[in-house]
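Asks: What shape does this take:
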Amino acid sequence: MSTSSNVYIMTTNLDLARRLLALSQSGLHFTPQEYDRERYREIIDIATTLLAAESPESAEKLRSVWFVEDGYATPKIDVRGAIFRDDRVLLVRETTDGKWTLPGGWADVNDSPSHAVEKEIEQETGFTARAVKLAALYDRNLHEHPPYLFHAWKAFFICEITGGEARTSHETDGVEFFSLSELPELSTGRSTAKQIARMYEHHLNRTWEAEFD
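Replies: Next up is the predicted model:
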């Protein structure tokens, strides 16, 4: 499942508003006191109103996107699979923005990390693959991605094709191998050129330890 709910927000206060929403979500989950619950709901209204002032989305839309689930607020997990063949990298073109990325998306409940990335590769490219190495676990906020409503961690795996053939999907309308020196326009909310280059180094150096923030 790709990161399809892409609510990008151009604001210097995004981290603060995101923190307010997370605290309110967790507070609503834990407190039984209605007075406190009213205060948390008011904080949600204030945070989404501030975000809406610097976003093309309404406060109501921001609230509905954030509160797709309840309970204690935690970072979302995005998995990406890096596959190289003859010094070329496998990329997919996302239908949502027409730009290219390493195949991947949000990890599903009950999936292990390696199965999640293998499933994403098959769904988006038609190839079956095996995850052979966890190369990096990055904090999305620290790696030159555009501002985003949710806090997310990104797990990058080095993978190898085991079968199948290239095909598109309802999420992707292009599947191709590209030279590292001639990358197409990238969907930088998903993968950056610097990350692809770093994954190539991990592909060449399988004994390197995984990187993490």
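
Asks: Every contact and neighbour count from this point should use C-alpha atoms.
Replies: Will do.

Asks: from memory Arg18 sits against Tyr148, does it?
Replies: No: proximity of Arg18 to Tyr148 does not meet the contact threshold set by C-alpha atoms under 8 Å, at 9.4 Å.

Asks: so how far is Tyr148 from Asp86?
Replies: Distance from Asp86 to Tyr148, counting by C-alpha to C-alpha, to the nearest Å: 34 Å.

Asks: Then Ala129?
Replies: 29 Å.

Asks: Packing partners of the longest helix seen in the chain?
Replies: Identified as the longest helix of the chain according to DSSP state H is helix 34-52. Applying 3 or more C-alpha pairs under 8 Å, 6 or more residues apart in numbering; DSSP states H and E, one finds that helix 34-52 makes contact with helix 14-30, helix 59-66.

Asks: Where does Trp208 sit: helix, strand or coil?
Replies: Put simply, Trp208 is coil when judged by DSSP: H, G, I helix; E, B strand; the rest coil.

Asks: Please identify the nearest residue in space to it, excluding sequence neighbours.
Replies: Leaving aside its sequence neighbours, Trp208 sits nearest to His202 (C-alpha to C-alpha, 6 or more residues apart in numbering; 6.6 Å).

Asks: Tell me which helix or strand that neighbour sits in.
Replies: helix 193-204 (DSSP states H and E).

Asks: what packs against that helix?
Replies: If contacts are counted by 3+ C-alpha pairs under 8 Å, 6+ apart, helix 193-204 sits against strand 76-82, strand 152-164.

Asks: I have a second one here; can you model it like the first so I can compare?
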Amino acid sequence: MARTEFFDDPHAPKPNRLVVGVAVAVTDDAGRILLQRRADNGLWALPGGGMDLTESVPQAAVREVKEETGLEVEITGIVGLYTDARHVIAYTDGEVRRQFAIVLRGRMIGGEPVVSEESTEVAWVPGSDLDSLPMHHTQRLRLTHVIEDRPEPYIG
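Replies: Sure thing, here's the model as predicted:
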């Protein structure tokens, strides 16, 4: 299923669903960030996805990273809350979501990076290479906050 992301676009479809999503900024000892190239739009992003009704935020985050990258992680902190209503995501099945995204920090504790049905590539990316990767600007904002290693979480 393909997806299209809109931001502050008057022609964006009207959202029909609010989804709580989690993403994890997993970094390695060299300071590289784990990213995946999404299968649904071809853009690079932090691994993550929607929470299930039976999960806590950390449980959903750990599950999503495992499903999308093959890695086992532990959650170590929070980067921020991303709730801008101007960000709308439309799927080809008719779902148009406004996402409430919680971005956490994590570290790898096991596994090997692998692609999944939701990704075409998984890579450890140095911060200096992020500008060369195609990604939605909302992901760039999140990654900027990861690299800045802010003392307080972003709330916006």
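
Asks: residue range for stretch 44-62 of structure 1 in structure 2?
Replies: Counting by TM-score structural alignment, stretch 44-62 of structure 1 lines up with no residues of structure 2.

Asks: and that stretch, how far apart are its ends?
Replies: Stretch 44-62 of structure 1 has an end-to-end distance of 10 Å (criterion: C-alpha to C-alpha).

Asks: same thing with stretch 201-211 of structure 1?
Replies: Start and end residues of stretch 201-211 of structure 1 are separated by 12 Å (C-alpha to C-alpha).

Asks: ditto for stretch 42-56 of structure 2
Replies: 29 Å.

Asks: Check which residues of it are buried.
Replies: Under the neighbour-count criterion of 16 or more other C-alpha atoms under 10 Å, stretch 42-56 of structure 2 has 42-51 buried.

Asks: where's Asp108 of structure 1, which helix or strand?
Replies: Asp108 of structure 1 is located outside every helix and strand, with elements delineated by DSSP H and E.

Asks: how close does it get to Thr172 of structure 1?
Replies: Separation of Asp108 of structure 1 from Thr172 of structure 1 (C-alpha to C-alpha) stands at 19 Å.

Asks: and what of Leu149 of structure 1?
Replies: When Leu149 of structure 1 is compared with Thr172 of structure 1 (using C-alpha to C-alpha), they lie 23 Å apart.

Asks: Ala155 of structure 1 too?
Replies: 20 Å.

Asks: Those two - which one has more neighbours?
Replies: Ala155 (25 against 22; other C-alpha atoms under 10 Å).

Asks: which residue lines up with the more buried one in structure 2?
Replies: Under the alignment (TM-score structural alignment), Ala155 of structure 1 pairs with Ile102 of structure 2.

Asks: The spatially most central residue of structure 1 and Arg88 of structure 1: what is the separation?
Replies: Centroid check for structure 1 by C-alpha atoms, centre = their mean gives Asp78 as the closest residue, at 3.8 Å. For Asp78 of structure 1, the distance to Arg88 of structure 1 (C-alpha to C-alpha) stands at 23 Å.

Asks: What residue in structure 2 is paired with Cys198 of structure 1?
Replies: Quick fix: residue 198 of structure 1 reads Arg, not Cys. So, by TM-score structural alignment, Arg198 of structure 1 is matched to His145.

Asks: hang on, the earlier thing: please list all residues in contact with the residue nearest to Trp208 of structure 1.
Replies: Taking C-alpha atoms under 8 Å, 6 or more residues apart in numbering, we find His202 of structure 1 in contact with 135, 158, 208.

Asks: give me the number of residues near the last one?
Replies: Taking other C-alpha under 10 Å as the criterion, the count of residues near Trp208 of structure 1 is 13.

Asks: Okay, it and Met199 of structure 1: tell me how far apart.
Replies: From Trp208 of structure 1 across to Met199 of structure 1, the span is 11 Å (C-alpha to C-alpha).

Asks: Quick check: neighbours shared by those two?
Replies: In contact with both Trp208 of structure 1 and Met199: Ala135, using C-alpha under 8 Å, 6+ apart.

Asks: follow-up on the earlier one: would you format the contacts of His202 of structure 1 as TSV with distance to Ser179 of structure 1 included?
Replies: TSV is the format used below for the contacts of His202 of structure 1 (distance: C-alpha to C-alpha, whole Å):
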residue	distance to Ser179 of structure 1
Ala135	20
Ile158	17
Trp208	23
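
Asks: Now name the helix or strand holding the residue nearest to Phe157 of structure 1 when sequence neighbours are not counted.
Replies: Spatially, and ignoring its direct neighbours in sequence, Phe157 of structure 1 is nearest to Leu134 (4.5 Å; C-alpha to C-alpha, 6+ apart). Per DSSP H and E, Leu134 of structure 1 falls inside strand 127-139.

Asks: Good, wrapping up.
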